[in-house]
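K.L.:
here is a sequence with its predicted model. Questions after.
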Amino acid sequence: MTIQNHNPGLDSPNIIRSKDKNALEQNSDGVSIQVEKLSDRQRQITAQVQIHQPVQKVWKILTDYESLVEFIPNLTKSSLIEHPEGGIRLEQIGSQCLLNFKFCARVVLDLEEVFPKLIKFAMVEGDFKGFSGFWRLEPYKLETGEGTDLCYTIRVWPKLTMPIGIVEDRLANDLRSNLLAIRQRASW
């Protein structure tokens, strides 16, 4: 983890914090976000969006892991690395500005793909105490074909040196930005 002094403008997050674990509230951009407090320093954040493209197209975008840096905001590295047991292992680095600081976080994730509906991931090394989650893709009918309900859920447990409130707000905003970027990429 790297923190550098920087002077950005702060964006005000539009995040839903609900006691109802099943409540996802949608913003005007069509992305629903829910933040759930699992414990004092652990959060589960879920984001969901509808994409007017078939599941197979969205799947292809999500699983082209090394191309994610081309369009996902704040993702500066996404590289497949050797997995000791032959699975899928991905190193990612995110970088962004928070409260006058440039913040970088690195994770190495083991992934499990269940085509065409689920991509699970869990951190095996990185700058958090814990980081895991999944992408879930579900088809829905459009008048002219098929769309995809895309859900992205993460469970994060920051180290003590990382303020949980800032991490929670930033990740919730990042999930929104990520889903919007994926929706835009799918429309190409």
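P.N.:
In hand now; what should we look at?

K.L.:
when you work out contacts or count neighbours from here on, use the C-alpha atoms and nothing else.
P.N.:
Fine.

K.L.:
which other residues reach the longest helix belonging to the chain?
P.N.:
Counting by DSSP state H, the longest helix found in the chain is helix 164-186. The contact list for helix 164-186, computed with CA atoms under 8 Å, 6 or more residues apart in numbering, reads 13-15, 31-35, 41-43, 45-51, 53, 57-58, 61, 71-73, 98, 152, 158.

K.L.:
buried ones among those residues?
P.N.:
Among the contacts of helix 164-186, those classed as buried by neighbour count (16 or more other CA atoms under 10 Å) are 15, 31-35, 41-43, 45-51, 53, 58, 72-73, 98, 152, 158.

K.L.:
inside strands: which ones of these?
P.N.:
Residues of the buried ones among the contacts of helix 164-186 located in strands (DSSP state E): 32-35, 42-43, 45-51, 98, 152, 158.

K.L.:
where do the helices sit along this structure?
P.N.:
55-63, 164-186.

K.L.:
and of the ones you listed, who's closest to K120?
P.N.:
Minimum separation from K120 across the helices of the chain (CA to CA) falls at helix 55-63, 11.5 Å.

K.L.:
tilt between the closest one and helix 164-186?
P.N.:
Per axes from the mean of the first three to the mean of the last three CA atoms, to 10 degrees, the angle that helix 55-63 makes with helix 164-186 is 130 degrees.

K.L.:
another one to put next to it:
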Amino acid sequence: MAFCIFVLQSSKLVSSRAQTSVRTYQLSSKNTVRVFTGKVLVGRTCRRLSKWLLASADSESTVNQCVSEEKIVKEVTEVISGVDINVRLTSLGGRRRRISGGLDIEAPVKRVWEVMTDYEKLPEILPNIVESRIISDTGGDKQVEQVILLSRTFNIRSRIVVQVIEDYLKALRFLKMQSRDFEEFDGTYRFSEIESGHCRMEYSLVALPNVFFPVSLVERKILKEVPKLLSNIREVAINGKKKEEEEHSFS
């Protein structure tokens, strides 16, 4: 089917049910160019054109609004085991938040990958995960059920089922499939090789808690836990186990 491009060079539009004069109406396709002059009925064509223009304007306005709403809430740098771990919390507008961070790990990318893809052992590494088990494995993408500890004092936990998308030795993506507490939960780990064969790991999570879930609780939790999470991954990748340390959670 030939792809057609319509070019309206000059027109005078009155109403959707009226006639209007169009000086030149050019219809060009892949093989032909025809020019029509005189009177044409606008009707449905004008209404469609108006709707398209309005939709385009609304789309551009929405994009501009999202860009303007994105702002940094807080940036922290923690030194754990002599390593600087930088974490940034960003508001994406409304209740959506993004947490991002990264660090260098003195181990090969493959070793870090093996640690991160041993999903049922993640509770031994990550301080905020209480349970983790594979419920579906098709040989490609996996489904993993996890229980996340949100408050140790009040024993607040959240169950979530995520789809894990693996890009071998490059990236891991955890995408929410089921959750009562989060409308959106989209996390990514990215791995790259740096000097001396070591690994650079970067982490990013976009979370949107439901309306009954305090955003402030999520903010405090992720700012406190993410540096420890990244540090523990590093320790296990290097030493085979994490350092024993007392873990606390806020109220």
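P.N.:
It's in. As the structure is a computational prediction, the values presented were derived from the model and not from experiment.

K.L.:
overall similarity of the pair, as a TM-score.
P.N.:
The TM-score (TM-score structural alignment, normalised by the length of the first structure) is 0.80; 166 aligned residues with a CA RMSD of 2.3 Å.

K.L.:
residues in the second structure aligned with the longest helix of the first structure?
P.N.:
Matched against the second structure by TM-score structural alignment, helix 164-186 of the first structure falls on residues 215-237.

K.L.:
which one of the ones in strands among the buried ones among the contacts of helix 164-186 of the first structure is nearest M123 of the first structure?
P.N.:
Nearest to M123 of the first structure among those, with distances taken as CA to CA, is P158, at 12.2 Å.

K.L.:
how about that closest one, nearest residue that isn't a chain neighbour?
P.N.:
F128 (4.7 Å; CA to CA, 6 or more residues apart in numbering).

K.L.:
counterpart of that neighbour over in the second structure?
P.N.:
By TM-score structural alignment, F128 of the first structure lines up with F182.

K.L.:
do V58 of the first structure as well
P.N.:
Match for V58 of the first structure (TM-score structural alignment): V112.

K.L.:
quick one: contacts for that match?
P.N.:
Taking CA under 8 Å, 6+ apart as the test, what V112 of the second structure contacts is C199, I233, R234, A237.

K.L.:
with S187 of the first structure instead?
P.N.:
So S187 of the first structure contacts H52, Q53 (CA under 8 Å, 6+ apart).

K.L.:
what's the neighbour count on the nearest residue to Q50 of the first structure once chain neighbours are set aside?
P.N.:
Spatial nearest neighbour of Q50 of the first structure, chain neighbours left out: D149 (4.6 Å); criterion: CA to CA, 6+ apart. As a burial measure, D149 of the first structure scores 18 neighbours (other CA atoms under 10 Å).

K.L.:
D149 of the first structure matches what in the second structure?
P.N.:
By TM-score structural alignment, D149 of the first structure lines up with R200.

K.L.:
how close does that match sit to T188 of the second structure?
P.N.:
Distance from R200 of the second structure to T188 of the second structure, counting by CA to CA, to the nearest Å: 14 Å.

K.L.:
for the residue lying closest to H52 of the first structure once chain neighbours are set aside, give me its contacts.
P.N.:
Excluding the flanking residues, the one nearest H52 of the first structure by CA to CA, 6+ apart is G147, at 4.3 Å. Counting by CA under 8 Å, 6+ apart, G147 of the first structure makes contact with Q50, I51, H52, Q53, P54, V55, P139, Y140, K141.

K.L.:
what's the answer for K77 of the first structure, then?
P.N.:
V69, E91, Q92, I93, G94.

K.L.:
need the counterpart of the fourth one in the second structure.
P.N.:
Under the alignment by TM-score structural alignment, I93 of the first structure pairs with V147 in the second structure.

K.L.:
test my guess that that match contacts I156.
P.N.:
No - with contact defined as CA atoms under 8 Å, V147 of the second structure and I156 do not form a contacting pair (10.2 Å).
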